[in-house]
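In: Please work out how this folds:
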Amino acid sequence: MAERIHLHLISDSTGETLESVARASLARFEEVEAVKHFWPLVRSTGHLDRVLEDVAEHPGLVVFTLATGEIRNRLEAGCEALGIPAVSAIDPVVAGLSIMLGKAATARPGRQHRLDEAYFARVEAINYTMAHDDGQGSENWNEADILLLGVSRTSKTPTSIYLANKGFKTANYPLVPERKPPPILFELTKPFIVGLTTTPHRLIEVRRNRLLSLAQTPETDYVDEEKIKREVAEARRLFADRGWPVIDVTRKAIEETAAAVMRLMNREEASQT
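Out: From the prediction side, this is the model:
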């Protein structure tokens, strides 16, 4: 039986940081079922009092990112009175930066989410990525930051969208047997091109599940083992011939694949400086 706990995530901003911290931390514990109580945009004592009522009703760990002293102090005092632990998610990092920079941090709720140039760049990246999914708009590929290549069902689209949310204009193109890629692919100068691959066995599983979800017969060339082996081999040969880096997505989550793409791109940029 999984152990069940309540986890209260309290933020004076959107709470995205807390979501990431909670997800990464919970992954370190097996057989734990967390009931998340999500409280974003907590910027008044009245709102906080309602949060504390829920904390009292469902005791559990409190994790917070609160910049305003009054609300933070009230939360910590309330949790102490209830005998419930309260942990700041970013205090150690802020303290370290304060020491390194020799200055105190400012207390501005939601500052990291202000509508600055980075925000609008992210919106532009998302719009570009959605318009250049699955080989669309190849004439504009030189505007991309990243171009993902791979056979069908190698997580190109979800990885592209994840990268777009990080601010990277990402296009992707499916490699299809007996169909040559557009000539422009071999003339590109800007985008960082990465090949995505997986094992034939895993590809068969994913494609079968895809066909079943669409109420289609799973007995087609799309899932033929020998043809899939050739398909994967041809894609790998193309990547090797062009010197494009390759990421095996067989056992990777989308976040891990995107992180690997960004690491490779940073390494490439560093080598050119």
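In: Could you use CA atoms for every contact and neighbour count after this?
Out: OK.
In: Can you tell me the element the residue of the chain positioned farthest from its centre falls in?
Out: What lies farthest from the middle of the chain is Ala81; by CA atoms, centre = their mean that is 37.2 Å. Element membership of Ala81 [criterion: DSSP states H and E] is helix 69-82.
In: Give me the helices and strands touching that helix, please.
Out: helix 45-57 (3 or more CA pairs under 8 Å, 6 or more residues apart in numbering; DSSP states H and E).
In: Ser271: neighbour count?
Out: 8 (other CA atoms under 10 Å).
In: no, scratch that, I was asking about Leu18
Out: So Leu18, with other CA under 10 Å, has 23 neighbours.
In: now Lys36
Out: 15.
In: secondary structure class for the nearest residue to it once chain neighbours are set aside?
Out: Computed as CA to CA, 6 or more residues apart in numbering, the closest residue to Lys36 that is not its neighbour in sequence is Leu7, at 4.8 Å. Of the three states, Leu7 takes strand under DSSP: H, G, I helix; E, B strand; the rest coil.
In: One more, so I can put them side by side:
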Amino acid sequence: MEPYAIYLISDSIGETAELVVRSALYQFETDNYQIRKYSYVQTTEEIESIIEKAALSENAMIFYTFVKREMAAHMKMLTEQKKLFSVDIYTPILNGLSQLFQMQPLEKPGINRQLDEEYFNRVEAIEFSVKYDDGRDPRGIEKADIVLIGVSRTSKTPLSIYLANKNLKVANIPLFPESKPPKELYQIPPERIIGLVNSPAKLNEVRKERLKSLGLPPSASYAGMERILEELEYADQIMKKIGCKKIDVSNKAIEETADHILHYMDALHIKRKQL
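Out: Take a look at the predicted model:
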């Protein structure tokens, strides 16, 4: 038996039609079909040429995604004339959203491809935050959109990664009495620096859990209250010297702290640097 011919026709790359159709094909235990994909179909003449080819097959089915109504209408007219079974994937969705929003769609093919830039920027931001995590390289301070500073266990790293997913380049610097902060920290505008603060009790709790996960005794000085208070006092001195904003993270989820930082940036019109 001649394989069924499944035509995917689009005014863009056609990945939406392909994703939908291939997902549906999993529901059928057969491989007796051929997918014929036509991307970037921009004229009615191209549509007519493809339909002529499809009409030569007795077992053809057409799926199409056109954002321009005239192209979708032309496709519908031709498939009906040729008595070809076809499915218009986009038009019902666009019509529904048009009624919901009370506005007309842009009808710009491939506009979703513009989202690729945002995706790659996010990937670069995540790579940046990993590279400049935990003070590994102070050169990242001058390149960062936001620099997080604070003592150990103030959520600097998870917050950095979360903000990177919002396309922010984030560097984070740990503060502890035995090490002076990098000089670059005093060479950038203080509004680009966020000091993270945690309560002594919360730090004591999370540091004990950290030691436990490492197989170390909870009595180690790292989790001791005396050491914690010493670190917090030192960090507070540094933050005051810099003049940066401080955020208490002791009772905040990562998402809440991140949202606070984003609103802060918007309020001060702090622009994100180009990656």
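In: Any idea what the TM-score comes out to?
Out: Counting by TM-score structural alignment, normalised by the length of the first structure, the TM-score of this superposition works out to 0.61. Behind it: 196 aligned residues with a CA RMSD of 3.6 Å.
In: For the helix holding Ala81 of the first structure, buried residues please.
Out: The neighbour-count check on helix 69-82 of the first structure (16 or more other CA atoms under 10 Å) flags 71-72, 75-76, 78-79 as buried.
In: likewise stretch 79-88 of the second structure?
Out: 79, 84, 86-88.
In: Tell me which two of those residues sit farthest apart.
Out: Farthest pair in the buried residues of stretch 79-88 of the second structure (CA to CA) is Leu84 and Asp88. Separation: 12.5 Å.
In: Tell me the one of the buried residues of helix 69-82 of the first structure nearest Val246 of the first structure?
Out: Val246 of the first structure lies nearest to Arg72 out of the buried residues of helix 69-82 of the first structure, by CA to CA, at 46.3 Å.
In: Apart from its chain neighbours, what residue comes closest to the residue nearest the centre of the second structure?
Out: Geometric centre of the second structure, nearest residue: Asn165, 4.9 Å, by CA atoms, centre = their mean. Residue nearest to Asn165 of the second structure in three dimensions, not counting chain neighbours: Arg122, with 5.7 Å by CA to CA, 6+ apart.
In: Could you tell me how many residues sit around that neighbour?
Out: Residues near Arg122 of the second structure, counting by other CA under 10 Å: 20.
In: So it belongs to a helix, correct?
Out: Yes. Under three-state DSSP, Arg122 of the second structure falls within a helix.
In: you'd agree it is up against Val170?
Out: No. Arg122 of the second structure is not in contact with Val170 according to CA atoms under 8 Å; the separation is 11.7 Å.
In: Counterpart of Asp134 of the second structure over in the first structure?
Out: Alignment note: Asp134 of the second structure maps to Asp134 in the first structure; criterion TM-score structural alignment.
In: what residues are up against the residue nearest to that match when sequence neighbours are not counted?
Out: Take Asp134 of the first structure and drop its neighbours on the chain: the residue closest to it by CA to CA, 6+ apart is Tyr173, 5.0 Å away. Applying CA atoms under 8 Å, 6 or more residues apart in numbering to Tyr173 of the first structure gives the contacts 133-136, 147-150, 156.
In: Apply 6 Å and report the result again.
Out: Each residue near Tyr173 of the first structure by CA atoms under 6 Å, 6 or more residues apart in numbering is listed here: 134-135, 149.
In: Following element in sequence after the one helix or strand it maps to, please.
Out: For Tyr173 of the first structure, the element it lies in under DSSP H and E is strand 170-175. Of the helices and strands lying after strand 170-175 of the first structure in sequence (DSSP H and E), the nearest is strand 192-197.
In: roughly how far apart are Pro181 of the second structure and Ile242 of the second structure?
Out: 11 Å (CA to CA, to the nearest Å).
In: ok, now Glu142 of the second structure?
Out: From Glu142 of the second structure to Ile242 of the second structure the distance is 15 Å (CA to CA).
In: Same question for His74 of the second structure.
Out: If you measure His74 of the second structure against Ile242 of the second structure using CA to CA, the figure is 65 Å.
In: More neighbours: which of those two?
Out: Per other CA under 10 Å, whichever of His74 of the second structure and Ile242 has more neighbours is Ile242, with 18 against 15.
In: ok, now how distant is the closest residue to that one other than its chain neighbours from Val67 of the second structure?
Out: Excluding the flanking residues, the one nearest Ile242 of the second structure by CA to CA, 6+ apart is Pro190, at 6.2 Å. Per CA to CA, Pro190 of the second structure is found 47 Å from Val67 of the second structure.
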